[in-house]
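1. this one's structure only:
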């Protein structure tokens, strides 16, 4: 079926910036959201007439009428037609109406930190692999994502950045995130220890230049030589400086924030633990209102009580759920590459298979739809909190909240349809169905 230029979603519980709207309505025109509200606002009770959004309404006989814009909404018999999925097609105007009763409609998810998926990796230096990873996560509701690299030789990272920057320019990705090599050897996790280095500002600048203006974030350990100077360099260039894979203490983390760091890379993971006499970077990053907290909500990286602690202290406006997913996301157990290292996945948990860091957790196999479902069914978060952590907060941090992150008129038509069990039923990106809802 040809994608219509106008799609109307009705009957669902729609999560808007002001809260949840029962029997909600979202209208999409081409690639943009044209309206969002309640079905009750469509027309005056008991008669025909256009609604305030300009969408087609029905007269007392039940036939479709013309919209305020004058678009025809009936076929030659005067009735709307239906396609094979049961969607009502207002054929003369090219619009379709999907009844999503029993479903949720939420903004498209935004992942600030993802390394791969579907067997593809953003670190492979291959546009085909990068697109495979991007498509995999889109099918799970992530309509906007940064492409995260993993520690490697500087020249290799520069080549990877050049490939990824082209996909950013084509609109496939939202930017590049460098995770490593400027991280602590004491907290390297799934990064190759022999390739780590201190964050010399000249090396940092080399990677920024290779990304040709598409670098959006860099994770580094600020306690290393050149760390604070590099944080300032990143801030001056409009690139998010993220504190992560760090062995810093409380005071060093505060200094990094004062220098311009605004993101905590997967808080709690790959950094000193929160102790009552040594609060470390966790306390410093949690308490500062300028810092956005990344959390990996897969049930492996964080205990639910720790996640609740972060939410209670920082609030959903400062929490961004991420996947930190590697190539095995959306795939079965097995062995997969992660940069220059090899990862073995067992029971959905990825760990380094060989070498000095063998056994270390190596990112995740998470997709953000799973993080959503876990948040509301296991962690006890509200729908509104979860949506902010998956959409509005990362959009704000990345500076793209004028285009994505919420269902508001004028923004990109990026949305996710979830069933009552919070499983994916449909995914729309820029007005086109990535996963089309199956109805009826």
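-> Thanks, I have the structure now. A quick note: this is a predicted structure, and the numbers were derived from the prediction, not measured.
2. going forward, measure contacts between C-alpha atoms and count neighbours the same way
-> Will do.
3. Run through the helices of the stretch 151-300 of the chain in chain order.
-> 154-169, 201-210, 227-236, 250-259, 280-287 (DSSP state H, counting those that start in this stretch).
4. Can you say which of the ones you listed is nearest to residue 404?
-> If you check each of these against residue 404 by Cα to Cα, helix 154-169 wins as the nearest, at 15.7 Å.
5. Pull the residues that contact that closest one.
-> 122-127, 130, 147, 149, 151, 173-176, 203, 206-207, 210-212, 214 (Cα atoms under 8 Å, 6 or more residues apart in numbering).
6. Show the buried residues in the residues you listed.
-> 122-127, 130, 147, 149, 151, 173-176, 203, 207, 210-211, 214 (16 or more other Cα atoms under 10 Å).
7. still on that earlier bit, present the helices of the stretch 151-300 of the chain as a markdown table; the columns should include distance to residue 371.
-> Compiled in a markdown table, the helices of the stretch 151-300 of the chain are given as follows (distance: least, Cα to Cα, whole Å):
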| stretch | distance to residue 371 |
| --- | --- |
| helix 154-169 | 25 |
| helix 201-210 | 31 |
| helix 227-236 | 30 |
| helix 250-259 | 28 |
| helix 280-287 | 21 |
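8. Let's verify the most centrally placed residue in the chain: helix, strand, or coil?
-> Nearest to the geometric centre of the chain sits residue 110, at 1.7 Å (Cα atoms, centre = their mean). Here residue 110 is strand, with the state taken from DSSP: H, G, I helix; E, B strand; the rest coil.
9. To residue 358, which of the helices of the stretch 151-300 of the chain lies closest?
-> Among the helices of the stretch 151-300 of the chain, helix 154-169 sits nearest to residue 358 (Cα to Cα), with 23.0 Å.
10. Going by neighbour count, list what's buried in the closest one.
-> 154, 157-168.
11. Now the residues you listed in a markdown table, please, with extra columns for distance to residue 234.
-> Listed next are these as a markdown table, based on distance: Cα to Cα, whole Å:
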| residue | distance to residue 234 |
| --- | --- |
| 154 | 17 |
| 157 | 17 |
| 158 | 16 |
| 159 | 20 |
| 160 | 19 |
| 161 | 16 |
| 162 | 18 |
| 163 | 21 |
| 164 | 19 |
| 165 | 17 |
| 166 | 21 |
| 167 | 22 |
| 168 | 19 |
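12. also this one, for the comparison:
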């Protein structure tokens, strides 16, 4: 039996005492005197990650995927989706086949396709050469090949066939997300009505807000069924925007993601994302061709610290890094919070929220 002592962040509040782990499960949470001042939180759940530690998910290479997952696990992420960027269908298909065994093994929590059914005008760091209208035939084939491994897909709802694609995803138990979109307010609402439940990195890769044409951001932020991804790296969002969005959505609809690419945890320099050259300087990744932000160099522990610094409470940050993303994926019955009987995916943090240990089931 493993016993951890400190300030335990549970769904019902912060408990000072000890947490016991036995046979990969949380066996007990016992109030009492703590041996240390450390924080004990559930393992982070990152539903939007492209790479890290010098490796990438975007090429469909299983060995590289293992390295990415291991890198982020060292930063407290115990469940991670392998996010691909816009690609030819052949790569999407090959990646699904390559990653399915890793999902079955538990190395990955699933696959997330960010594209290629996105808007050219809001492509950001997505390769415009691969953007196209949604194909329900392609989506159906990927879902069938994945045998449960495909967990989420990001779509621009204004593209031809997008609403049918969203409906197919939802019918097959796959999370439909809205992102990289130039949709009007009404088009975004149509995507929500079709069954979308996630906003991919809210504000980024979206038509901006205007008081006479609110666009997709206000539609997504105002929809009770939409969980909003926020990239808390200090670059994608000003801390004031981060705090405003988190307050507006509330803790049950706020989730932090890294959107990390291969350069996370690596020195500044030249990298690649979806066949495009990326230059990283001062932790900020940008496309060499036009300076667009190209993912991030963020880890979830750093996102945790950024969110606390922006004024979010510890309990709400735990929900945003673990509980809410687990619920979005339908995994909250087994992980995402510290409760007796759940998987022992546990992270200990120093008083300054640095990772000191990671326990995984």
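-> Sure, I can see it. Small disclaimer: the values here were computed from a predicted structure and weren't measured.
13. residue in structure 2 matching residue 192 of structure 1?
-> With TM-score structural alignment as the criterion, the equivalent of residue 192 of structure 1 in structure 2 is residue 127.
14. that older thread, report the contact partners of the residue nearest to the centre of structure 1.
-> Contacts of residue 110 of structure 1 (Cα under 8 Å, 6+ apart): 142-145, 390-391, 394-395, 405.
15. The counterpart of residue 169 of structure 2 in structure 1: what's it in contact with?
-> In structure 1, the residue paired with residue 169 of structure 2 is residue 234, using TM-score structural alignment. Applying Cα under 8 Å, 6+ apart to residue 234 of structure 1 gives the contacts 218, 240-241.
16. Residue 292 of structure 2 and residue 215 of structure 2, how far apart?
-> 21 Å (Cα to Cα, to the nearest Å).
17. Over to residue 207 of structure 2?
-> 6 Å.
18. shared neighbours, those two?
-> 182-183.
19. just the helices in the stretch 301-440 of structure 1 please.
-> Counting by DSSP H, counting those that start in this stretch, the helices of the stretch 301-440 of structure 1 are 304-314, 368-377, 383-387, 393-398.
20. so can I have CSV of those helices showing distance to residue 230 of structure 1 and mean neighbour count?
-> Converted to CSV, those look like this (distance: least, Cα to Cα, whole Å; neighbours: other Cα atoms under 10 Å):
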stretch, distance to residue 230 of structure 1, mean neighbour count
helix 304-314, 26, 16
helix 368-377, 31, 20
helix 383-387, 33, 20
helix 393-398, 19, 22
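21. Which of these sits closest to residue 118 of structure 1?
-> Closest among those, once you apply Cα to Cα, is helix 368-377, at 13.9 Å.
22. between that closest one and helix 304-314, how big is the angle?
-> 90 degrees (axes from the mean of the first three to the mean of the last three Cα atoms, to 10 degrees).
23. how distant is helix 368-377 of structure 1 from the center of its chain?
-> 13 Å (Cα atoms, centre = their mean, to the nearest Å).
24. same check, this time on stretch 411-430 of structure 1
-> With Cα atoms, centre = their mean as the basis, the mean position of stretch 411-430 of structure 1 lies at 13 Å from the chain mean.
25. Pull out the buried positions in it.
-> Those would be 411-419, 422-430, for stretch 411-430 of structure 1 by 16+ other Cα under 10 Å.
26. do the same with stretch 211-224 of structure 2
-> Counting neighbours by 16+ other Cα under 10 Å, stretch 211-224 of structure 2 gives 214-221, 223 as buried.
27. can you redo those as TSV with distance to residue 120 of structure 2?
-> As requested, the buried residues of stretch 211-224 of structure 2 are exported to TSV (distance: Cα to Cα, whole Å):
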residue	distance to residue 120 of structure 2
214	20
215	16
216	16
217	18
218	21
219	20
220	20
221	23
223	25
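28. Contacts only, for the equivalent of residue 224 of structure 1 over in structure 2.
-> Superposed on structure 2 with TM-score structural alignment, residue 224 of structure 1 falls opposite residue 159. Residue 159 of structure 2 makes contacts with 117-119, 133-134, as judged by Cα under 8 Å, 6+ apart.
29. now do residue 131 of structure 1
-> 120, 172.
30. And the aligned partner of it in structure 2, how far from residue 295 of structure 2?
-> Using TM-score structural alignment, the equivalent of residue 131 of structure 1 in structure 2 is residue 66. Distance, residue 66 of structure 2 to residue 295 of structure 2, using Cα to Cα: 20 Å.
31. Under the alignment, what does residue 268 of structure 2 map to in structure 1?
-> So residue 268 of structure 2 corresponds to residue 333, using TM-score structural alignment.
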